[in-house]
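Engineer: Sequence first, then the predicted structure:
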Amino acid sequence: MDQTVFAQFIEQLHRYVRDRLIPAEPQVIADDAVPPEIVDEMREMGLFGLTTPEEFGGAGMNIPQYVETIRVLSHAMPAYRSTASINLGMVCSALKNGGTNAQKAEWLPRIATGEIACFGLTEPGSGSDSAAMATTAKADGDGYILTGSKRYITNAPQAKLGLIMARTHAETLPGNGHVSAFLVPMDSPGVSVSKPDRKMGQAGSHIADIYLDEVKLPGAALLGGVEGRGFATAMQSLDNGRLSVAAASCGYARRMLDTALRYATERKAFGEPIAGFQLIQAMLADSEAELYAAECMLKDAAERANQGKAILACASAKLFASEMCGRVADRCVQIHGGAGYLAEYEAERFYRDARVYRIYEGTSQIMQLVIAKQMLRDFAAGAQG
């Protein structure tokens, strides 16, 4: 997208977040759902197709533009980002990078116009450990039969399309070659979705289990038309997903800090605003410094991802930004004091909402492993060179 056009879009998005999305938050919380009219507005604004190439009806944003959009959108509560982010990051990325021409032509225009998608990797017995994946895809003539289940799948109750990972080989192959990716219409016979799980926070954002009971798919459902590339596709998509979580962490942390700053200037103790107390100032200052660092990391990681060299940067940005967001949330509650523990104030909700960012798209501990392993690979390659 042209940078001038993008700047105009971001200005419009800022207004939409401030004037429409934030005022609607009490309704989202009460209904545990984003109002249908807001979802329709998001479709009309093109928010589901920002990263889809223009030839397929999208805006053709590059990765830095996409990441900045998510950061701005995430100043409002997380449910809005969750509604569109799987389309924008993970599924669109997988189709662009790994889909056949026919798959792109069929699905990219549909997700760009707002057919909600989901991404099925995690299972009851496996998450980051793909060797333990139990969902199978057995060859059946020219197609496949999928059997298994997926857990904690964002947008599963609303999704029209699922990008589902499954074993196409019983044995564990090097490079996770036993895992393939499938484009699964969610209305396919044999696909069912559980009731949404009750969660600690993030009202209006739904996760649920997906059950696959001998789901028959044509061979054209295999992403890219080649077996054994599913895990690599998932990992490439997860880079975008991790940048999205990092951007969400930065956007929401900025909202928290603004709220804490406002409360500190309004709340009085001992005859003066608590913002005048140095220990309150220390919490505000630490939050600003950490948030600034995370925002800088986010921009750099997005630029590196745009150049195709991003595993280390994306994992580092996600790790630091999500942990930072948790610390800012904690300080926001602390600055509110007793009021921070009450549902009447936003600080309590911020604290619950922020916690999952250290788990989404790979826990902080998995990010540490990803970073360390990439460092060791880079060192070994340098030593050999």
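Structural biologist: Great, that's in hand.

Engineer: can we go C-alpha only for contacts and neighbour counts from here?
Structural biologist: Noted.

Engineer: What segments of the chain are helices?
Structural biologist: Assigned by DSSP state H, the helices in the chain fall at 3-16, 25-31, 36-44, 63-73, 78-85, 92-98, 101-112, 230-266, 278-306, 311-336, 346-354, 364-384.

Engineer: Okay, one more to line up with it:
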Amino acid sequence: MSSTFTRALRPALRGSRILSQTALRQGLARPMRRANLARPISTTTALRSDSPIDISEIPPTPISHLSEVENAMAESVSKFANDVILPKVRDMDEAESMDPAIVEQLFEQGLMGVEIPEEYGGAGMNFTAAIIGIEELARVDPSVSVLVDVHNTLCNTAILKWGSEALKRKWLPKLATNTVASFCLSEPVSGSDAFALATKATETADGFTISGSKMWITNSIESDFFIVFANLDHSKGYRGITAFIVEKGTPASPSPRRRRSSASGRPAPASSTSTTSRSPRRTCWASAATGTSTPSACSTRAASASPPR
């Protein structure tokens, strides 16, 4: 929507990219002086003073420095969280559920597709912007923040980096506008150890049959889209692991059961019943197994963005 703050920030974001690229080109175009070629290139300025330096007068270096666009993103998300989410936090905690109107607003404001390129209907911003949005939401409600975190850094990332072009064109516009996603990796016995998952995928004439159990599936109550990890060939160990897209409504798709989370007042949904699900061939991540690169890389990004709890 034209009123969303992520869309409002796009012109400034494009402008900052152009300035950065121009500065880089100009820097590379400058001839290096002969004096500089005689010593290793360094970003540290040589000290030319014989007098001692009083370091107590030097202000501390900031741990992070946000650009103008990133500061604007933080301010916009903070205002949205305080104006829209905060008034409903107590009611959501008491009802132990996520308000569907809040989820709808997250999509409308572009917070569910921060890194999804504009060509697929997303905001076209970067990982830093996603982290900023997640942090500002966490200041008001960690539960909403985790919903946005998992959707962006686990599910959207997985499709962007490892999905086929057909999967991207089918799912990224939906994930950016109206479809909540879940990442089904953890299991009752192995936990989140991707090397030890037991869920099995068997190839059939028209696709795959997936059988096993998954636990701690964040967003599963709200989700219509599940990324399910399973092993196509246990003889290959972790190298037999790949991922499948399972849509809500598919026979024996993950059926969540609520469990209270210690991280917030709301429950952490989980699916713990062994199921057998059928998945069409086109929903398989790749023709060959992907090993653990997908869950490991996505989990690292999610951990980077997750609010402390």
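Structural biologist: Right, received. Where do you want to start? These numbers were taken from a predicted model, which means no experiment stands behind them.

Engineer: Got a TM-score for the two of them?
Structural biologist: TM-score for the superposed chains, counting by TM-score structural alignment, normalised by the length of the second structure: 0.74, backed by 245 aligned residues with a CA RMSD of 1.9 Å.

Engineer: Go ahead and confirm Gly163 of the second structure touches Trp285.
Structural biologist: Yes - counting by CA atoms under 8 Å, Gly163 of the second structure does reach Trp285; the two are 6.0 Å apart.

Engineer: Mind checking which of those two has more residues around it?
Structural biologist: Shown here are Gly163 of the second structure and Trp285; by other CA atoms under 10 Å, Trp285 has more neighbours (23 against 19).

Engineer: so what's the more buried one up against?
Structural biologist: Trp162, Gly163, Ser164, Thr242, Ala243, Phe244, Ile245 (CA atoms under 8 Å, 6 or more residues apart in numbering).

Engineer: now swap in Thr276 of the second structure and tell me
Structural biologist: Contact analysis of Thr276 of the second structure by CA under 8 Å, 6+ apart lists Thr209, Ile210, Ser211, Gly212, Ala252, Ser253.

Engineer: switch the cut-off to 6 Å
Structural biologist: Taking CA atoms under 6 Å, 6 or more residues apart in numbering, we find Thr276 of the second structure in contact with Ile210, Ser211, Ala252.

Engineer: Same list, these, but as JSON lines with neighbour count please.
Structural biologist: Output for those, formatted as JSON lines (neighbours: other CA atoms under 10 Å):
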{"residue": "Ile210", "neighbour count": "24"}
{"residue": "Ser211", "neighbour count": "19"}
{"residue": "Ala252", "neighbour count": "15"}
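
Engineer: Sort out for me which of those are in strands.
Structural biologist: Secondary structure defined by DSSP state E assigns Ile210, Ser211 of those to strands.

Engineer: what's the closest of the contacts of Thr276 of the second structure to Ala270 of the second structure?
Structural biologist: Ala252 (14.7 Å; CA to CA).

Engineer: What's that closest one aligned with over in the first structure?
Structural biologist: Alignment note (TM-score structural alignment): Ala252 of the second structure maps to Gly190 of the first structure.

Engineer: what's the answer for Thr153 of the second structure, then?
Structural biologist: For Thr153 of the second structure, the residue aligned by TM-score structural alignment is Gly89.

Engineer: contacting residues around that match?
Structural biologist: Contacts for Gly89 of the first structure (CA under 6 Å, 6+ apart) come out as Asn240, Gly241.

Engineer: what about 10 Å?
Structural biologist: 48, 50-52, 63, 66-67, 237-244 (CA atoms under 10 Å, 6 or more residues apart in numbering).

Engineer: Of those, select the buried ones using a ChimeraX command.
Structural biologist: The command below creates a ChimeraX selection of those among those that count as buried (16 or more other CA atoms under 10 Å):
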select :48,50,51,52,63,66,67,237,238,239,240,241,242,243,244
